[in-house]
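> no FASTA, just this:
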């Protein structure tokens, strides 16, 4: 199989100065992409700025024969997000790939988490995703081509202790990607979510001594495929953790239909309501929202027809 390359493509990678983002940027550049390496260079909490990390990655890419430009704007504001995308448009005249990887961490229990820390994390992970997608998406649609990869997390899927802000933001990213996938489907724009796990500085404070190999290089190829023109899926969520690559879905039990319910009925039918042995999956694209509704409406219609027949 021939190498999948990005010759002629322009990619924006946020949070690309270190860790996973750096790995993504280096991989795409090594395969021919022109890369905007975005990173304001702040600390884990998102405070401070340092042009060094983004500049260092650009130097590495150029030294290896690739093309890249640094951007130190913060995705946490609408103006910053627009500036990141403008860096691609002003320098290279187009944007084909958007990978939103930028992140910060501010821990605190739900009892104690401050509003400031809640907003600071949503500003980068969720609002930051919107800021760059909002600027890039119309350009991609006009060009008839685009690949968007947004970053969620295990915490976004399942929650975790002391990170209500992070979990809420990462869950929200999935909804944003689904809408981009739906609205971009007819425009040649595909949007998917990566749920990565790698030992980077984001793991500071976590005992990783017993972990298996979990370097960014085990995640980057998955993101590379999602960012490539050959990517054949949209509106999906991919997990990349310690060498395992999988798809995550939202699933429903078939449920129970009754023409009327009481509080007591819910309790009496709880086992059947919760029975997930034959799960239902309604993919976001092409029509998961309406498939979900039609399924429930169909049960109601069949129940009504049975009532008429037996009346």
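Perfect, thanks for sending it. It should be emphasised that the depicted structure is a prediction, and the values quoted were computed from it without experimental measurement.

> alpha carbons only for contacts and neighbour counts from here, please
Noted.

> Quick one: the helices in this protein, in order.
All helices of the chain, identified by DSSP state H, fall at 19-30, 52-63, 78-92, 115-143, 154-158, 164-184, 220-226, 263-268, 270-274, 284-309.

> another structure for you, compare them:
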């Protein structure tokens, strides 16, 4: 019996030892990838991709830190923690003392049977908004916190979520709402609590979103679009910012629905067919980079020396912002002014 217990302990211990040793080796390999990086200024390390390979470049010197390799993917720049994947391991790098943390992805256990919960009786217990079927009632009501309490059945739900979104403007409540019109098509408009349609916001829009970064109780701005089924060019013509007074900004310039921004109130505004792209300051509703076709901006990203709440515009000056560009068989970063491209330049022979 004692021998059996010893064998079991050895059997259980060997995988742990192997995993620990493997993790140590992976740490050493990752450290080797960053061997040429300036450890005191890791925020300058930017990835670039050529085909299916990822390399590293120093943004301050534009020197290549790592030639492209197949096994590496960077998912988060140093802001301040860098995250990525190397081989079959996820990793994090803390710039403080260059600490590398290895995270082994959990392997699914096929022996485990998913636990199915019976929720058939739960829907009746949920305290959701009441749908009112009374003849003549075409409005909505909110509770003391401004949350939707009930609404007319003439407005639709999507995936059991009411498409009635209340907001407060100059002391009164209004709502973005959706309903079926001709040919059973869903369109959006804005109503008051009695269901009266607000001028300029008839039910002609495919979507209406509140621009939360440019909105206060006395000046509420929305982004609207009349028909998202049109071509990219038509979509561009019909999108605009509009406030409750009917004032319009950037009509014919917007490619999608920038209502919150990607980071710090900035939005990588790109058409669905990827024909034109720019960078928009959503809070100011002004262009940082006007829509253009020469450089295809797909994402925004940033580095920082401290943890930042990227939903707050005021934190923008604490970060270094970049645009991530889709090139010919490559992905790389550029500054917001588009003057610097962070990808190795091959010397002409």
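Sure, I can see it. Just so it is clear, the structure is predicted and the values come from calculations on it, not from any experiment.

> Quantify their similarity with the TM-score.
Superposed pair, TM-score by TM-score structural alignment, normalised by the length of structure 1: 0.27. Supporting alignment: 143 aligned residues with a C-alpha RMSD of 6.6 Å.

> okay, the helices of structure 1 in CSV with mean neighbour count and distance to residue 245 of structure 1 next?
Shown next, in CSV, are those (neighbours: other C-alpha atoms under 10 Å; distance: least, C-alpha to C-alpha, whole Å):
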stretch, mean neighbour count, distance to residue 245 of structure 1
helix 19-30, 25, 16
helix 52-63, 19, 26
helix 78-92, 19, 29
helix 115-143, 21, 22
helix 154-158, 16, 13
helix 164-184, 22, 18
helix 220-226, 21, 8
helix 263-268, 10, 38
helix 270-274, 13, 28
helix 284-309, 13, 20
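
> Let's have those in CSV, adding distance to residue 248 of structure 1.
CSV is the format used below for these (distance: least, C-alpha to C-alpha, whole Å):
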stretch, distance to residue 248 of structure 1
helix 19-30, 20
helix 52-63, 31
helix 78-92, 28
helix 115-143, 19
helix 154-158, 9
helix 164-184, 11
helix 220-226, 14
helix 263-268, 29
helix 270-274, 19
helix 284-309, 12
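
> Compare these and give me the one nearest residue 246 of structure 1.
Each of those has some distance to residue 246 of structure 1 by C-alpha to C-alpha; the shortest is helix 220-226, at 10.1 Å.

> who touches the closest one?
Contacting residues not belonging to helix 220-226 of structure 1 are listed as 20, 23-24, 27-28, 147-149, 192, 194, 231, 240, 245 [C-alpha atoms under 8 Å, 6 or more residues apart in numbering].

> Which helix or which strand is home to residue 4 of structure 2?
helix 2-33 (DSSP states H and E).

> which secondary structure elements does the following helix or strand past that helix contact?
Per DSSP H and E, helix 2-33 of structure 2 leads on to strand 45-50 as the next helix or strand towards the C-terminus. Counting contacts by 3 or more C-alpha pairs under 8 Å, 6 or more residues apart in numbering; DSSP states H and E, strand 45-50 of structure 2 packs against strand 53-58, strand 64-69, strand 330-335.

> angle of the second one against strand 53-58?
Between the axes of strand 64-69 of structure 2 and strand 53-58, defined by axes from the mean of the first three to the mean of the last three C-alpha atoms, to 10 degrees, the angle is 180 degrees.

> Just want the angle from strand 64-69 of structure 2 to helix 2-33.
With the same axes, to 10 degrees applied, the angle from strand 64-69 of structure 2 to helix 2-33 works out at 120 degrees.

> Same question for strand 64-69 of structure 2: list its buried residues.
By neighbour count on 16 or more other C-alpha atoms under 10 Å, the buried set for strand 64-69 of structure 2 is 64-66, 68.

> Switch the residues you listed over to JSON lines; also include distance to residue 209 of structure 2.
Compiled in JSON lines, these are given as follows (distance: C-alpha to C-alpha, whole Å):
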{"residue": "64", "distance to residue 209 of structure 2": "43"}
{"residue": "65", "distance to residue 209 of structure 2": "43"}
{"residue": "66", "distance to residue 209 of structure 2": "43"}
{"residue": "68", "distance to residue 209 of structure 2": "41"}
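
> What is the nearest of those to residue 29 of structure 2?
For the buried residues of strand 64-69 of structure 2, the residue nearest residue 29 of structure 2 by C-alpha to C-alpha is residue 66; the value is 12.5 Å.

> I'd assumed residue 55 was in contact with that closest one.
Yes. When contacts are counted by C-alpha atoms under 8 Å, residue 66 of structure 2 is listed as touching residue 55 (5.1 Å).

> quick one on the thing from earlier: between the helices and strands packed on strand 45-50 of structure 2, which gets nearest to residue 28 of structure 2?
strand 64-69 (15.1 Å).

> Can you name the next helix or strand after the closest one?
Later in the chain than strand 64-69 of structure 2, the nearest helix or strand by DSSP H and E is strand 72-76.

> Beyond that next one, next helix or strand please.
Where DSSP H and E defines the elements, the next helix or strand beyond strand 72-76 of structure 2 is strand 82-86.

> Show me what that following strand is packed against.
Going by 3+ C-alpha pairs under 8 Å, 6+ apart, strand 82-86 of structure 2 lies up against strand 72-76, strand 89-94.

> Residues contacting it, please?
Here strand 82-86 of structure 2 makes contact (C-alpha under 8 Å, 6+ apart) with 30, 71-77, 90-94.

> Now do the SS call for the closest residue in space to residue 93 of structure 2 that isn't next to it in sequence.
Ranked by C-alpha to C-alpha, 6 or more residues apart in numbering and with sequence neighbours excluded, the top spatial neighbour of residue 93 of structure 2 is residue 100, at 4.6 Å. Here residue 100 of structure 2 takes the strand state, with states given by DSSP: H, G, I helix; E, B strand; the rest coil.

> Could you measure from residue 100 of structure 2 over to residue 173 of structure 2?
With distances taken as C-alpha to C-alpha, to the nearest Å, residue 100 of structure 2 is found 51 Å from residue 173 of structure 2.

> These two: which is more packed in?
Using other C-alpha atoms under 10 Å as the criterion, residue 100 of structure 2 and residue 173 rank with residue 100 on top: 20 against 16.

> mind listing what that one touches?
Residue 100 of structure 2 makes contacts with 27, 31, 91-94, as judged by C-alpha under 8 Å, 6+ apart.
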